[in-house]
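> what follows is a predicted structure for the sequence shown.
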Amino acid sequence: MLASRLTHLHIPPSNSSPPPTIPIKISNSPTYSAPFHPPLLLHPPPRSSSGTHKSYTTAPTPSSAPPLASPSRNPSQLSTPIRRTSSTIRPPMILNVKFLRNKVVKKMGVVEIEEVKKVRMKGKSGDDGIFAMKVMRKDTIIKNNHVDYMRAERDILTKVVHPFIVPLRYSFQTKSKLYLILDFINGGHLFYHLYRQGIFSEDQARVYTAEIVSAVSHLHKSGIVHRDLKPENILMDADGHVMLTDFGLAKEIDESSRSNSLCGTTEYMAPEILQSKGHNKNADWWSVGILLYEMLNGQPPYTHANRKKLQEKIINEKLKLPPRLTSEAHSLLKELLQKDPLKRLGSGPRGAEEIKSHKWFRTINWKKLEERELQTKFTPDVSGNDCTANFDKCWTTMPLDDSPAPTPTAGEHFHGYTYVAPNPWLSTE
């Protein structure tokens, strides 16, 4: 049962003012803890150089949402079956939390609806595991019409297993908040390192881009479109490999379908999304092209302080490529940043294989890459599993106050949210 896995949940304090440890234990009694502090996903602060890169959507949420789908994974990928708690099979499907021994380690960021904290969880054997805890207020989710996105994120994370995607370990809820427990990736955001280095060399960017292509390809094969690929949503582990995170705008789309939602982060949104022409997985390949351009040049190809003018530039302006880049890099960028989604690299019947076989990737051994055997060109300076040195201090030094949240009346939106990964202690070392 999930409760037995979460016997002790510690959120260690910041170095500046350690708060006292509050004992916490999970109970099966029908009582609930006071709301935890409202946290976020793994986002860095807004960019001072080019303005806030904010994700947004305009898709409405139905007045009544069906219960969350049961977790499902490819049996060939897992050696143990999915563990379900009693909370996941009987309404109201809420993990009964009476007291959580919870000590916040570091606050990793804040956005409108959610927040992410680094937490320490004590396992059965007494060894501690460091995780990222994403916390979302139910009332804000409902108010902002984000119920569908919240439900999709949790469902998608239960299905995805890939070496370059941050794995979900648990999900649970209280009366007022939702919680996702994911692996803590301590190398920081890709944006943080790009901002510090200015630009990446083609050799350095090649490995990162290949790992992103591998992760996105896996999503597409699973019928999932990410729709918010950007440096803030890509983390780097202690070995220098990138890890895709934040599935808050991801959507499951079958091969013949298109989505008409206006969602994403403007600088990385494909023209067909901005024009409301309907989009599919091809929109992700546009975002990969923007990411590669930014890694090689320090900023996206289309920027403007005014959102409307920025959208017009993305739709109409011709791509300008720096002459210092190799002809192979020019070729790949032109093909990924093709404004017509049907002509974009990766849109053909071979999908991601078209991208993997591009001459810019000729030095990449894709089998070794997906086994994490390729040597990275850069390794972040990490002092331990709980190191936060590679995250911006404006987030990790924030006060760890806990804001109460009201209990929404529309609780049926969140039935079935609880989940336990088949082996949640797989990566706690």
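Structure's in. What do you need? Residues are numbered from 1 along each chain as shown.
> going by C-alpha atoms from here, please, whenever you check contacts or count neighbours.
Fine.
> helices of this structure, start to end?
Along the chain, the stretches classed as helices by DSSP state H are 2-5, 138-143, 147-159, 190-197, 202-221, 271-274, 282-297, 307-316, 327-336, 352-356, 366-370, 393-396.
> possible to save those helices as CSV with mean neighbour count and distance to Leu182?
Formatted as CSV, those follow (neighbours: other CA atoms under 10 Å; distance: least, CA to CA, whole Å):
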stretch, mean neighbour count, distance to Leu182
helix 2-5, 17, 14
helix 138-143, 19, 19
helix 147-159, 22, 10
helix 190-197, 18, 18
helix 202-221, 20, 17
helix 271-274, 21, 29
helix 282-297, 24, 23
helix 307-316, 16, 33
helix 327-336, 18, 31
helix 352-356, 18, 27
helix 366-370, 14, 21
helix 393-396, 17, 18
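> closest to Leu180 out of those?
Leu180 sits nearest to helix 147-159 of all the helices of the chain, at 7.9 Å, using CA to CA.
> counting contacts, what elements does the closest one pack onto?
Secondary-structure packing of helix 147-159 (3 or more CA pairs under 8 Å, 6 or more residues apart in numbering; DSSP states H and E): strand 168-173, strand 251-252.
> same thing but 10 Å
Counting contacts by 3 or more CA pairs under 10 Å, 6 or more residues apart in numbering; DSSP states H and E, helix 147-159 packs against helix 138-143, strand 168-173, strand 177-183, strand 251-252, strand 419-420.
> tell me which of the helices of the chain sits nearest to Pro380.
That would be helix 190-197 among the helices of the chain, by CA to CA, at 8.4 Å.
> and Val382, which of the helices of the chain is closest to it?
Closest of those to Val382 is helix 190-197, at 13.0 Å (criterion: CA to CA).
> list of residues touching that closest one?
Residues outside helix 190-197 that contact it (CA atoms under 10 Å, 6 or more residues apart in numbering): 43-45, 47, 49, 187, 189, 198-200, 208, 230-237, 240-244, 294-299, 378, 380, 390-392.
> now it against helix 282-297, angle please.
Using axes from the mean of the first three to the mean of the last three CA atoms, to 10 degrees, the inter-axis angle of helix 190-197 relative to helix 282-297 is 20 degrees.
> adding another structure so you can compare the two:
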Amino acid sequence: MKRVSKKHIVAKRQEEHMLFEKKILKATQCNFIVSLHAAFKDTRYIYMVMEFCVGGEIWTKLKEVGRFDEPIAMFCTACVVEAYAYLHKKNIMYRDLKPENLMLDIKGYVKLVDFGFSKEMVHGDKTYSFVGTPEYMAPEIIKNQGHDFAVDFWSLGVLIYELLVGSPPFSSSEPQKIYAKILDGVLKYPPYMSEAARSIISKMCRWFSSMNWHKLRVGQLDAPTVRLIRKGPCYINFDRFPLDQTKAEEEFSGWDRDF
């Protein structure tokens, strides 16, 4: 269950994003996107009850093993490609790809979560909002030149790099330095990375030559990611955080009327 303080949403001006996230998840039927079972609210929070992805975040698994081998990275990325195909067909840009927003189900298949930065847009149009996670932002977002669905594929290249290396290609503790590196566009590839992987990261092609897309779509592939999922209590694959005992303040502006 995702629980978000309404006061926090209003303070960050995320009302429209939250309503759009609920709308997308409610209308979505895709094996590669987390499904929403129910949404409700009280005076302090909005709540979204989603399917439980027992394997936890790809981010957690990446931290545990350091970096993924190519079959695992390729499988994870192929699942994202399927989710993208579904969303783009419905004129929805995702715009927040990163390992923290990818979850593993019990079979090891990857599902996209968190649609707070998504946007509905007609193909051929451009939008000018400055959104995303700095390491994954495309140059056209940083330069505010107007962006379209292509930004999702830029972030896919960044994801492949991070899965194979264990850290993103453009990083710094300061966002401004990250943006400068992205605009410079200089990529350093570690020696163990295959030529095909380097090619897909710089050109988005060739890497999926061994992927059986039909079997992936209907869930008939044996997911190599299964070996990342630990057996045990239902929460064993998740990072543990101390329980936040503080209560959010009440919020009555009414933006969540239809939530």
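Done, it's in. Just so you know, these numbers come straight off a predicted model, no measurement behind them.
> need the helices of structure 1 in JSON lines (columns: distance to Arg169 of structure 1).
Shown next, in JSON lines, are the helices of structure 1 (distance: least, CA to CA, whole Å):
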{"stretch": "helix 2-5", "distance to Arg169 of structure 1": "10"}
{"stretch": "helix 138-143", "distance to Arg169 of structure 1": "20"}
{"stretch": "helix 147-159", "distance to Arg169 of structure 1": "9"}
{"stretch": "helix 190-197", "distance to Arg169 of structure 1": "23"}
{"stretch": "helix 202-221", "distance to Arg169 of structure 1": "18"}
{"stretch": "helix 271-274", "distance to Arg169 of structure 1": "32"}
{"stretch": "helix 282-297", "distance to Arg169 of structure 1": "26"}
{"stretch": "helix 307-316", "distance to Arg169 of structure 1": "37"}
{"stretch": "helix 327-336", "distance to Arg169 of structure 1": "34"}
{"stretch": "helix 352-356", "distance to Arg169 of structure 1": "28"}
{"stretch": "helix 366-370", "distance to Arg169 of structure 1": "21"}
{"stretch": "helix 393-396", "distance to Arg169 of structure 1": "23"}
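> Leu156 of structure 2 is in contact with Lys98, isn't it?
Yes: assessed by CA atoms under 10 Å, Leu156 of structure 2 is found in contact with Lys98 at 8.6 Å.
> just checking, what residue in structure 2 corresponds to Gly223 of structure 1?
Correspondence of Gly223 of structure 1 to structure 2, assessed by TM-score structural alignment: Asn91.
> looks like its match contacts Met121 (just checking).
Yes: using CA under 10 Å, Asn91 of structure 2 makes contact with Met121 at a distance of 5.4 Å.
> give me the common contacts of those two.
Phe149.
> how about JSON lines for the helices and strands packed on helix 147-159 of structure 1, with distance to Asn260 of structure 1 added?
Putting these into JSON lines (distance: least, CA to CA, whole Å) gives the following:
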{"stretch": "helix 138-143", "distance to Asn260 of structure 1": "21"}
{"stretch": "strand 168-173", "distance to Asn260 of structure 1": "28"}
{"stretch": "strand 177-183", "distance to Asn260 of structure 1": "27"}
{"stretch": "strand 251-252", "distance to Asn260 of structure 1": "11"}
{"stretch": "strand 419-420", "distance to Asn260 of structure 1": "30"}
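> nearest to Gly109 of structure 1, out of these?
strand 177-183 (14.7 Å).
> circling back: just the buried residues of the contacts of helix 190-197 of structure 1.
43-45, 187, 189, 199-200, 208, 230-237, 240-244, 294-299, 380, 390-392 (16 or more other CA atoms under 10 Å).
> wait, what's in contact with the residue nearest to Glu15 of structure 2 when sequence neighbours are not counted?
Spatial nearest neighbour of Glu15 of structure 2, chain neighbours left out: Ile9 (5.9 Å); criterion: CA to CA, 6 or more residues apart in numbering. Taking CA under 10 Å, 6+ apart, we find Ile9 of structure 2 in contact with 15-18, 45-46, 251, 255.
> quick one: map Ile9 of structure 2 onto structure 1.
Under the alignment (TM-score structural alignment), Ile9 of structure 2 pairs with Ile141 in structure 1.
> still on that earlier bit, out of the contacts of helix 190-197 of structure 1, which sit inside strands?
Among those, the residues falling in strands (DSSP state E) are 234-236, 242-244.
> contact partners for Leu235 of structure 1?
Each residue near Leu235 of structure 1 by CA under 10 Å, 6+ apart is listed here: 42-43, 164-166, 184-193, 241-245.
> the same query, at a cut-off of 6 Å, please.
188-190, 242-243 (CA atoms under 6 Å, 6 or more residues apart in numbering).
> Ala238 of structure 1 contacts Gly187, correct?
Yes: the criterion here is CA atoms under 6 Å, and Ala238 of structure 1 meets it with Gly187 at 5.1 Å.
> okay, now the match of Gly223 of structure 1: neighbour count?
15 (other CA atoms under 10 Å).
> so how far is Ile24 of structure 2 from it?
Applying CA to CA, to the nearest Å, the value for Asn91 of structure 2 to Ile24 of structure 2 is 11 Å.
> same check, this time on Phe40 of structure 2
From Phe40 of structure 2 to Ile24 of structure 2 the distance is 15 Å (CA to CA).
> cool, and Glu16 of structure 2?
With CA to CA as the criterion, Glu16 of structure 2 and Ile24 of structure 2 are 12 Å apart.
> got it, and Leu97 of structure 2?
Applying CA to CA, the value for Leu97 of structure 2 to Ile24 of structure 2 is 16 Å.
> aligned partner of Lys320 of structure 1 in structure 2?
Match for Lys320 of structure 1 (TM-score structural alignment): Lys188.
> how many neighbours does the closest residue in space to its match that isn't next to it in sequence have?
Of all residues not flanking Lys188 of structure 2 in the chain, Pro169 sits nearest, at 7.4 Å (CA to CA, 6+ apart). By the criterion of other CA under 10 Å, Pro169 of structure 2 has 22 neighbours.
> give the equivalent position in structure 1 for Pro169 of structure 2.
Match for Pro169 of structure 2 (TM-score structural alignment): Pro301.
> gap between its match and His226 of structure 1?
Pro301 of structure 1 sits 21 Å away from His226 of structure 1, going by CA to CA.
> just Ser287 of structure 1 next, same as before
10 Å.
> ok, Lys277 of structure 1 to Arg307 of structure 1 distance?
19 Å.
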